[in-house]
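**Student:** Below is the sequence, then the predicted model.
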Amino acid sequence: MTPAARNAVRGGLLARLESLSLLGLLLVVAGLLGWLSNRYEIEADWTAASRHTLSEASRALVETLDGPLTITAYASPNPAIRQPIEDLVGRYRRVKGDISLAFVDPDRVPSLVRDLGITFEGEMVLDFAGRTERVTRATEAEFTHALQQLARGAERFLVFVQGHGERAAHGQANHDLQTFTGQIEGRGVRVQELDINITAQVPENSSALVIAGPTVSWTPAALTAVQRWVNGGGNLLWIIDEGRLAGLEPLAERLGIRVKPGMLVDPAARLLEIKDASILPVTEYPARAVVGRFDLVTVFPTASGLEHTPLEGWAAESILRSGEQVWSETGPLDAGMVKFDEGDDLMGPFDLGLALTRPRASAPGRLAPEPGELPPPSAEQAPPPVTGEPPSAKAPAAQIDATLAADQAVDAAADTTATPDTVAADVPADADADSTANAGQQRVVVLGDGDFLSNQYLGNAGNLDLGTRLVDWLTGDEQLIEVPARLARDRQLELSDPVQATIGLLALLGIPAALLLTGFTLWWRRRARA
C-alpha cells in the first residue's frame, strides 16, 4: 500500500473516532442534563446555637412517635404567616417523614373556626393517634411541648403533698421546686399541690404522689391517707431530706425502707472541684429500666444512705449508688474537719435511691384500712379529682382539603367533630391504652436527698435530666425517658451593667472619636506633602 493510501485509511479511522467521541459526549451531556433536571437539596446550619435545626430533645421525642402526624394550620394565604409554619414543620419532617401539613384560610370557613375555638392567626391543630393538641406560635419549644402531650396519650397528674413543711412545688425559694416542676409541666405532666391534712385522701386519678422532704411530723389522718394510697397500688415519689422521716416511720416499715445514720461524704469529690464536704457526686445508676442510658454526673447535697429489707410481693432495685470510697459521716460536717472515724462512721458503697415495684394485683386495696388505721373519709369528704385544662377540641384535619374546594364538605366535616369538656377523672379506664401504661405495676421511688431537685441545685450537671427520667418512669411513660430535658442551648445574650455601659460609651464616643482621628491623620499627611 502506497503511503498516500495508508494516510487516507488513517484519516478515515480518525474521522470515525472523532464522530464516535462526539456522539458519546452528546450522550453524556444528555444524561447529565436529565440528572440535573431533578431537584437535590443540601442544607447546612452554621449558626452558633443551631437555631435552624431541631434540638436533640425534639429529635428524640419525634422518633418515639409511632404513626402519622397530621397538622392543620389555620392561616390566611399570607407568605409572612404561612412560611414560618412550613419552615418549622419541615424541620420535623426531616426526622419523621409521615408528617402532613394542610393550610385552611379562616376567612373561608368562619363557622368551623368558631366551633373549634380558633383564636390565633396561624394556630395549628396537631392530630396523632386520635388525640389532638394545639400550637399557637410557630416555635420549636411550643411545638415540641404539644408533641410531648400527644406522646403521653393521656393526662398525667403529679400531686405534691403539702401541710408538713414539704418543699413547695411552685415555690421560688432556693429549697423549693418551682424550676423542676416548670420543666415537668413543659413535658406534658400536670403538677398539683394537695394539703392532705384537709382532704385526708389522695385523688383517684393522680398518676403519682410526691412527698418532698417534710420537716414536721405528719398527722395520723395524713399518714393513713398515704398508707391507703400505697395499699391500693398508687405510685409514690418519697424524698427523705437529711434522714428525717417526720412521722412516716410506719410507711417506711411498710415499704421495707431504712435510713442509715449520718450524711454521705466523698473524699474524691475534690477531683471535681467540689469543696463542700456535704455535696456528693454520683456517677453510678444501676437501674437502667428506670433511668435509661443515663451517664451524666449528678450532685446530692446532704444525702443519706438507704437500705431495703426484702418484703413479700415487692422487688427493689438501686437507682443511685455511691462509690466505695464514700462513708456516712455521723459527726458534724465542718469544712476541713471531716475524716472517717472507725467504729462511728460507716463505709460505702451506699444506695441513695431505690425503685420498688410490685404487681398491682397483689395490692390489698385502697379502701381497706389495716389495723390501727383511721377509717377512710366519706364520699362527701373525699377530695375532688385533680384537673387541668380541658382537652383541645379535635380538628377534622384529615377531612379538610387544603384547597377548600367546597365549603359544604368542610361544614360536613365540622359536624362530625366532637368538642367534649372533660377532665382526666371523667375518662373511662379503657378509653386509651396509653392512659394505663403502668396499670399492672405499682411503682415507688425513695430518694435520700431532695436538694438535687431544688431551685438552687437543679442546674448542676445532670440533676434535671435525672429528675425528669424518674417522673417519666413513675407515670408509665418509659418511651420518653431518653428524651433530654432541655430543648436547646440558651440563645439569650445576657450582659452585665458594666459591659453594657462600655458598649454604650464605645458607640457614643469611641466610634466618632476614631472617625475624627482618621480624618485628622489624612488631613495632616496631605498637608505635609503639600
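**Tutor:** Ah, there it is.
**Student:** C-alpha from now on. contacts and neighbour counts both.
**Tutor:** Noted.
**Student:** chain center to the lengthiest helix in the chain: distance?
**Tutor:** The single longest helix within the chain, with elements called by DSSP state H, is helix 3-36. Once both centres are worked out by C-alpha atoms, centre = their mean, to the nearest Å, helix 3-36 turns out to sit 65 Å from its chain's centre.
**Student:** Ok, stretch 187-200 next?
**Tutor:** Between the mean C-alpha position of stretch 187-200 and that of its chain there is a distance of 20 Å (C-alpha atoms, centre = their mean).
**Student:** likewise stretch 219-236?
**Tutor:** With C-alpha atoms, centre = their mean as the basis, the mean position of stretch 219-236 lies at 29 Å from the chain mean.
**Student:** Use this one as the comparison:
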Amino acid sequence: MEDKMKKYAGYGGLVGVLLLAMGLIYYETGKVWNWFCWVTLILGGIGILGFFVLRFQEIVQKVKRTVQLRSFRYGGNALAISLMFLLILGLLNFLVNRHSVRFDLTKGGQFSLSEQTKKVLKNLNKEVRVTAFYKSDTQRTIEDLLKAYRFYSSKFHYEFVDPDKKPGVAKQYGITAYETLVFECGTKTEKITEKDEQALTNALIKVTREEDKVVYFLEGHGEVDIDSNERLGYSMAKKAIEGENYKVKKLNLATEKSIPSDCSILVVCGAQKLPFSSELDTIHAFLERGGKAFFLIDPPPAEGFVEFFDKWGLKIGNDIVLDASGMGQLFGMGPWVPLVTSYPSHPITQKFRVMTFFPYVRSVTPKESPGNGISVQALLKTSASSWGETDLQNPRAQFNKGKDVPGPVTIGVVVTKESSGKKTRLVVFGDSDFANNSYFRVQGNGDLFMNVISWLAEEEDLISIRPKQPEDRRVFMTAKQAKMVMYITVIFMPLLAMAGGVWMYIQRERK
C-alpha cells in the first residue's frame, strides 16, 4: 500500500508541475489572472506538496548518498562557480538598470530618436503623461518607441489601457478608436492616432508650449502660394510649420494697414513686386519693436528690397550665383543650383551637417559697417568655385574677374538688434525656391527652413534634424522561398543538431 502511495505521489508531483506551468503560460499570454490561474496554482501546489510529503524519507536518503559521491564534490565546485557567475550577472543587470545605455546598430538608426526629439525631451520641465489605448496583443507596436522617449526624460510617463478591459477609462477620455494616444500636461491634452516619431514629438510640443505662435505670410506682391500643391507652391512648408504646432495665416498690408499683435514671425517669400512705401514702413516699424521676420528674396527680375535692407546692414546683389564645382551634377543639377556644404557657428546651423541646394539664388552680403547697434552674420556661403554672375542678359558659366562677384558667395545672413530690452531677429536668403514643393525634401532644405522658423520663434530646442519617415524594410518572399526557409530552420537545422548529438554519443561509446 505504501509503495503504491509513493508511486501515485510521483505522478501527482509531475501533474503538479505541469499544472503550474499551464497557469503561468496562460497568465503570461493574456496578462490576466482569473479563476483558471487560481485552480492550476492550487492543484499544482497540492500535487507537488504531496510528492514531497509522501516521499520525504526517500528524498533525504538520495540526497545523503549523492553528497558522499566523489562526483558531487566536483559538481559542488561547478555549482559554486555557476552561482558566482549568476551573482556577477545580477550585479551587471542592476548597474545597467540604474545607468542604462542604448545602442542602435540598424541601418539609418531605425530605432534611434532624432536630434529634435532628444532636445525636446531633455528640455522638458513639466510632467507629461501619455495614455496609450491599445489592445493587450498590439501594445508592442508602440511600446518600444514610448520606452525610447522615457529613456531621455524622467518627466515623460506612459501607461497602457486596454479599452475592452477598462471601458470606463476609455469613455472618460472619449476614445472611439483603438491605438489612440492621449498626451496630457497640466490642463492641456492632445489625441493622436499616428504612431510615428514625428506625430508623437509634435503632440509633445503642443501640450508643453506656453502659448500659440502665429506665422504670417505676406501676400499681394506676387509672393509664393502657401496653399498650392504645385511644384513651385509652398504647401509642404506650410504643413511642416503647422506640424510643429504654429498657426499659419496670410497677411495683406494693403488692406490690414498694420501687422497683427499676435504675429510671432513675418515671412516675405518670393515677392515679385516691391511693396508700397507705407507697407515697408510698417514692416520696418515691426522690426524696430523687436519683431521677427524671414525674407526670401529671388534673383532679378524680382525686387531686391535694396533700400529697405540697406537700413539693416545688408547689401542685396544684382546677380545670380553660379557654381562650377561640379558637385551639383552628382545630383542631376547644373551650375544654376549652388550647394552649401559647410555652415558657421550659429544656433540655426548647430550640428547641421547636411547639404542644402539653392536654385537660382542671388547674393546677400553684410555691409562692412551696419551701424545703429545692428549685428550681421553670414549664415550661408557657396563653394570657392562659385561666383555671382552680373551679366544677367547673357549669364554664362564663366567667371569674369573684376566684373563678377568672386566666391565663396554669401547667400544667407542673420541680423540681430537689441535695444531697450527689445530683440529683433531677421533672416534674409537670396532665394525662395529652395523651400518650395520641388526642393523642400531634398537633403537638408526643409530642415534648414524649419530651423530658421524655430530660431525666429525663440524656440532653439526645436532646432535640429527632424524625424524622418520610417523606411519599409520588410522582406518579401515567394511561396517557394518561404517553403525553403521553413525546411532549413524547422527541419534541417534541428536534424543537424540531433545528428551531431548522435555522433558524439557513438564516439563516446566506442571509447
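**Tutor:** Nice, thanks for sending it over. The model shown is predicted, which means the values in this text are computed figures rather than measured ones.
**Student:** TM value for the aligned chains?
**Tutor:** For these two chains in superposition, a TM-score of 0.67 is obtained (TM-score structural alignment, normalised by the length of the second structure); 403 aligned residues with a C-alpha RMSD of 4.0 Å.
**Student:** helices or strands up against the next helix or strand after the longest helix of the first structure?
**Tutor:** Scanning forward in sequence from helix 3-36 of the first structure by DSSP states H and E, the next helix or strand is helix 56-64. Helix 56-64 of the first structure is packed against helix 140-152, with contacts defined by 3 or more C-alpha pairs under 8 Å, 6 or more residues apart in numbering; DSSP states H and E.
**Student:** so the helix it packs on versus helix 56-64, what angle?
**Tutor:** 30 degrees (axes from the mean of the first three to the mean of the last three C-alpha atoms, to 10 degrees).
**Student:** just the helices in the stretch 101-250 of the second structure please.
**Tutor:** Taking DSSP state H, counting those that start in this stretch as the criterion, the stretch 101-250 of the second structure contains helices spanning 115-122, 140-152, 167-172, 197-208, 235-243.
**Student:** Figure out which of those is closest to A479 of the second structure.
**Tutor:** helix 140-152 (26.5 Å; C-alpha to C-alpha).
**Student:** quick revisit: and the helices of the stretch 101-250 of the second structure: which comes nearest A285 of the second structure?
**Tutor:** The closest approach between A285 of the second structure and any of the helices of the stretch 101-250 of the second structure, judged by C-alpha to C-alpha, belongs to helix 235-243 at 25.2 Å.
**Student:** Average offset of the closest one relative to the first structure?
**Tutor:** Comparing helix 235-243 of the second structure with its match in the first structure after superposition yields a mean distance of 2.0 Å (mean C-alpha distance after the TM-score superposition for the first structure).
**Student:** What residues in the first structure pair up with that helix?
**Tutor:** Across the first structure, the stretch matching helix 235-243 of the second structure (TM-score structural alignment) is residues 178-186.
**Student:** Check which residues of the matching stretch are buried.
**Tutor:** Going by neighbour count (16 or more other C-alpha atoms under 10 Å), the buried part of stretch 178-186 of the first structure is Q178, T179, F180, T181, Q183, I184, E185, G186.
**Student:** between those residues, which is nearest W35 of the first structure?
**Tutor:** Distance ranking of these against W35 of the first structure, using C-alpha to C-alpha, places G186 first at 46.4 Å.
**Student:** And the closest one, how close does it get to F160 of the first structure?
**Tutor:** 17 Å (C-alpha to C-alpha, to the nearest Å).
**Student:** again, but for R469 of the first structure
**Tutor:** R469 of the first structure is 17 Å from F160 of the first structure, where distance means C-alpha to C-alpha.
**Student:** do A514 of the first structure as well
**Tutor:** 61 Å.
**Student:** Neighbour count for those two, which is higher?
**Tutor:** Comparing A514 of the first structure with F160 by other C-alpha atoms under 10 Å, the one with more neighbours is F160, at 22 against 12.
**Student:** Tell me the residue in the second structure aligned with that one.
**Tutor:** Taking TM-score structural alignment as the alignment basis, one finds that F160 of the first structure is matched in the second structure by F217.
**Student:** now P359 of the first structure
**Tutor:** Alignment of P359 of the first structure against the second structure is given by TM-score structural alignment, with E418 as its counterpart.
**Student:** Would you pull up how far whatever helix or strand that match lives in lies from the middle of the chain?
**Tutor:** With elements delineated by DSSP H and E, E418 of the second structure resides in strand 410-419, which encompasses its position. Here the centre of strand 410-419 of the second structure is set off from its chain's centre by 30 Å, with C-alpha atoms, centre = their mean.
**Student:** same for that strand, what does it pack against?
**Tutor:** If you count contacts as 3+ C-alpha pairs under 8 Å, 6+ apart, strand 410-419 of the second structure packs onto strand 364-366, strand 374-381, strand 422-429.
**Student:** Tell me the residues of the first structure aligned with the first one.
**Tutor:** Under TM-score structural alignment, the match for strand 364-366 of the second structure in the first structure covers residues 306-308.
**Student:** Relative to the second structure, what is the average displacement of that stretch?
**Tutor:** When the second structure is overlaid, stretch 306-308 of the first structure sits 2.4 Å from its aligned residues on average, using mean C-alpha distance after the TM-score superposition for the first structure.
**Student:** So what touches that stretch?
**Tutor:** Contacts of stretch 306-308 of the first structure with the rest of the structure, by C-alpha atoms under 8 Å, 6 or more residues apart in numbering, involve 256-260, 316, 350-354, 447-448.
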